[in-house]
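In: Have a look at this prediction, sequence included:
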Amino acid sequence: MPIESPAIHWLDDHLLLLDQRRLPAHTEWLDVRDAAGAADAIRQMAVRGAPAIGITAAYGLALEALRLGPGASAARLAPALDVLAASRPTAVNLFWALDRLRARFDGEPGAALGKRLVREAERIHQDDQAANQRLGELGAALLPPNASLYTHCNTGALATGGHGTALGIVRSAWRNGHLKMVFAGETRPWLQGARLTAWELMQENIPVTLVADSAAGLLMARGQVDAVVVGADRIAANGDTANKIGTYNLAVLARHHRLPFIVAAPDSTLDPAMENGAGIVIEERDPDEVRRFGGTAMAPDGCPVYNPAFDVTPAELITAIVTESGVIRSPDRQALADHFARRPS
């Protein structure tokens, strides 16, 4: 299938990334030409979302091989691999994508290696688009008619190769006539829900209402939410799921109000080597992301800040995990093992 992504464009010898820090006010593109540039874009959140991070890292390694030209080899690409792997620690898609490219190191080095890595990066991009379409349809089938959904962070075409994960379910439900409304939590401190999710949905005329994160409980208590749909950055072997900070709060609220809590993620987000959520590394970010906003102080200078980028939702709070190869209902260690056994190799 063709690669048609609104946020990631491969142009034969360089990569264009939509700078998501500038949305919705400005549409600006970053020109990335090596692994260091790709790692900077990931680290600084110009590109974000687990699948998009993996795709960008893959292209970044391929760019490094192209830059090295005849000198490209596994040994000379090792520093680039390390830089990319260190860019963000929580999203397993990053390491999965780099492992796919590393598997292409065997064979002729030099220019041929660069071409192999480009082809593999393009396949990762295409595969993610196809996966999102499939999981979108599977997830939409779980929703009641005329559903009002609550979602968190941004899990759409901006965060993936295209279509989206949780927002892929939203898009598919809208196209199938089964969606009434999306409530988008603003998602502090980076406001991905306000800046990105609301923007994406409004581009397609999908009904969206932006709410403060702290309004979620009231909406549920008033019966205005039928299900919560979120993405994931890493899913452990027992079903524990790491996602944007605030997801765990929503899962607890959904359980109290007896609402389905649905996690949407491609199979590449499942990490069978991770025993449970306790082992997932939680990235902690710059305190000024909380203390300041848009250059304006929002707290006293020097105020201590705890700024984790993610939290972990225990599997027992999750109604279903939706991937492109199936729905894992009431996820636990056995359900995940059965899914791994069923999915195509």
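Out: Received the coordinates, thanks.
In: hey, let's count contacts and neighbours off CA atoms from now on
Out: Noted.
In: what about the helices in this protein?
Out: Ranges of helices within the chain are 35-43, 50-68, 74-85, 92-102, 111-140, 166-175, 192, 198-203, 216-221, 247-256, 288-291, 333-342, based on DSSP state H.
In: Using TSV, lay out the ones you listed together with mean neighbour count and distance to Ala184.
Out: Conversion of the helices of the chain to TSV gives the following (neighbours: other C-alpha atoms under 10 Å; distance: least, C-alpha to C-alpha, whole Å):
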stretch	mean neighbour count	distance to Ala184
helix 35-43	23	24
helix 50-68	28	19
helix 74-85	17	31
helix 92-102	22	24
helix 111-140	22	17
helix 166-175	25	11
helix 192	24	9
helix 198-203	17	7
helix 216-221	16	9
helix 247-256	20	12
helix 288-291	18	20
helix 333-342	15	29
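In: try this one side by side with the last:
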Amino acid sequence: MALESLRYRRGSLEVLNQRLLPGQLRYERVGDVQRAWAAIRDMEVRGAPAIALLGCLSLAVELAGGAGPTEDLGALEEFVGQKLGFLLSARPTAANLGREAERLRGWVRRRVETPGVTPKLLRESIIEYIEGLLDKDRRDNRSIGAHGADAILGGLPGGGPVTLLTHCNTGALATAGYGTALAVVVGADRVAANGDVANKIGTFQLAVAARHLGIPFYVAAPSGTCDPTLASGDLIPIEERPGTELTQLGGVLLADPEADVWNPAFDVTPHELITGGIITEWGVFAPPEACRAVAERGQQ
């Protein structure tokens, strides 16, 4: 049975602290948005889909516990918006949380404008909406795996065994518990409109090597990772981690304390190097077509 990155039931949320793996297997309680923010920022949870789910579910936990205004629709809407805005400040590169926050804000606005909706009904419906994201994530993960397997196996002459190299957090711990990149090469945290991809540091070098050796290079990402508002990868915000992550290990200094450290968490792979395509829950797309397809689907 695959490990679960998150454990949720109405009013209760736990996150597997991935910073302790493989030495310890410990789930920690996430009782509010503040704790989720810290888990996201400190990389206790990793993988863009899991980050988005943890943030949204932590808001559901707060609402289930009675946090926020109880008598005014507008005040409750503002409360939700403020919580989502705070969560977005934790990790700037991963696109999924921003996309889900935008969708949730729009959905809440429409619910507020629905005749007969009370603050109590709005609160309950927001919780149910967020809980629905869990099931959607699992469905999308399976679709991505199936599309990826079809694309890769379909390119094999006469069948035969397949050797795959994965990079980034591509399995169950990156998502709600299944994984997005089980049959592909790399994951992604953000896809620009032209198909450039931001992923964990080292992806670009792998793409260059694959291109040189004639090995198909795929990216697997749910549609929420696409960001059609950014024309190219040059505009993707790249998170920089503390230099101590490279100069210290377990609190022990490994380098000169005055050493100048640059520690980007991501690099950008140009779309030209993504020779296999971008695999989403809707199918496999040429890199420049992925975000366009997502935008078109969003308008339907």
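Out: Cool, got the structure. Only a predicted model underlies this, so the values are computations on that prediction, with no experimental measurement involved.
In: re earlier: turn the helices of the first structure into CSV, including distance to His26 of the first structure.
Out: Below are those laid out as CSV (distance: least, C-alpha to C-alpha, whole Å):
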stretch, distance to His26 of the first structure
helix 35-43, 17
helix 50-68, 20
helix 74-85, 27
helix 92-102, 27
helix 111-140, 25
helix 166-175, 22
helix 192, 15
helix 198-203, 12
helix 216-221, 29
helix 247-256, 28
helix 288-291, 20
helix 333-342, 42
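In: and the residue nearest the centre of the second structure, what does it touch?
Out: Nearest to the mean C-alpha position of the second structure, by C-alpha atoms, centre = their mean, lies Ala48 at 1.5 Å. Ala48 of the second structure makes contact with Ala94, Ala95, Asn96, Leu97, Ala174, Thr175, Ala188, Asp189, Thr225 under the criterion C-alpha atoms under 8 Å, 6 or more residues apart in numbering.
In: can you tell me which residue in the second structure aligns to Ala85 of the first structure?
Out: The alignment partner of Ala85 of the first structure in the second structure, by TM-score structural alignment, is Leu88.
In: Might you report the residue contacts of its match?
Out: With contact taken as C-alpha under 8 Å, 6+ apart, Leu88 of the second structure is in contact with Leu97, Gly98.
In: What is the burial count for the counterpart of Arg285 of the first structure in the second structure?
Out: Here Arg285 of the first structure is matched to Arg241 in the second structure, going by TM-score structural alignment. By the measure other C-alpha atoms under 10 Å, the count of residues near Arg241 of the second structure is 16.
In: just checking, Arg241 of the second structure touches Val261?
Out: No - counting by C-alpha atoms under 8 Å, Arg241 of the second structure does not reach Val261; the two are 9.8 Å apart.
In: and the lengthiest strand in the first structure, which stretch of the second structure?
Out: Ranked by residue count, the top strand of the first structure under DSSP state E comes out as strand 179-185. Strand 179-185 of the first structure lines up with nothing in the second structure when matched by TM-score structural alignment.
In: Give me the helices and strands touching that strand, please.
Out: If contacts are counted by 3 or more C-alpha pairs under 8 Å, 6 or more residues apart in numbering; DSSP states H and E, strand 179-185 of the first structure sits against strand 147-151, helix 166-175, strand 208-211.
In: can we see that at 10 Å?
Out: strand 147-151, helix 166-175, helix 198-203, strand 208-211, helix 216-221, strand 227-230 (3 or more C-alpha pairs under 10 Å, 6 or more residues apart in numbering; DSSP states H and E).
In: tell me the angle of that strand relative to helix 111-140?
Out: 120 degrees (axes from the mean of the first three to the mean of the last three C-alpha atoms, to 10 degrees).
In: what comes up buried for strand 179-185 of the first structure?
Out: Buried positions in strand 179-185 of the first structure, judged by neighbour count with 16 or more other C-alpha atoms under 10 Å: Leu179, Met181, Val182, Phe183, Ala184, Gly185.
In: Save these as TSV, and put in distance to Arg258 of the first structure too.
Out: Shown next, in TSV, are the buried residues of strand 179-185 of the first structure (distance: C-alpha to C-alpha, whole Å):
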residue	distance to Arg258 of the first structure
Leu179	20
Met181	19
Val182	18
Phe183	18
Ala184	20
Gly185	19
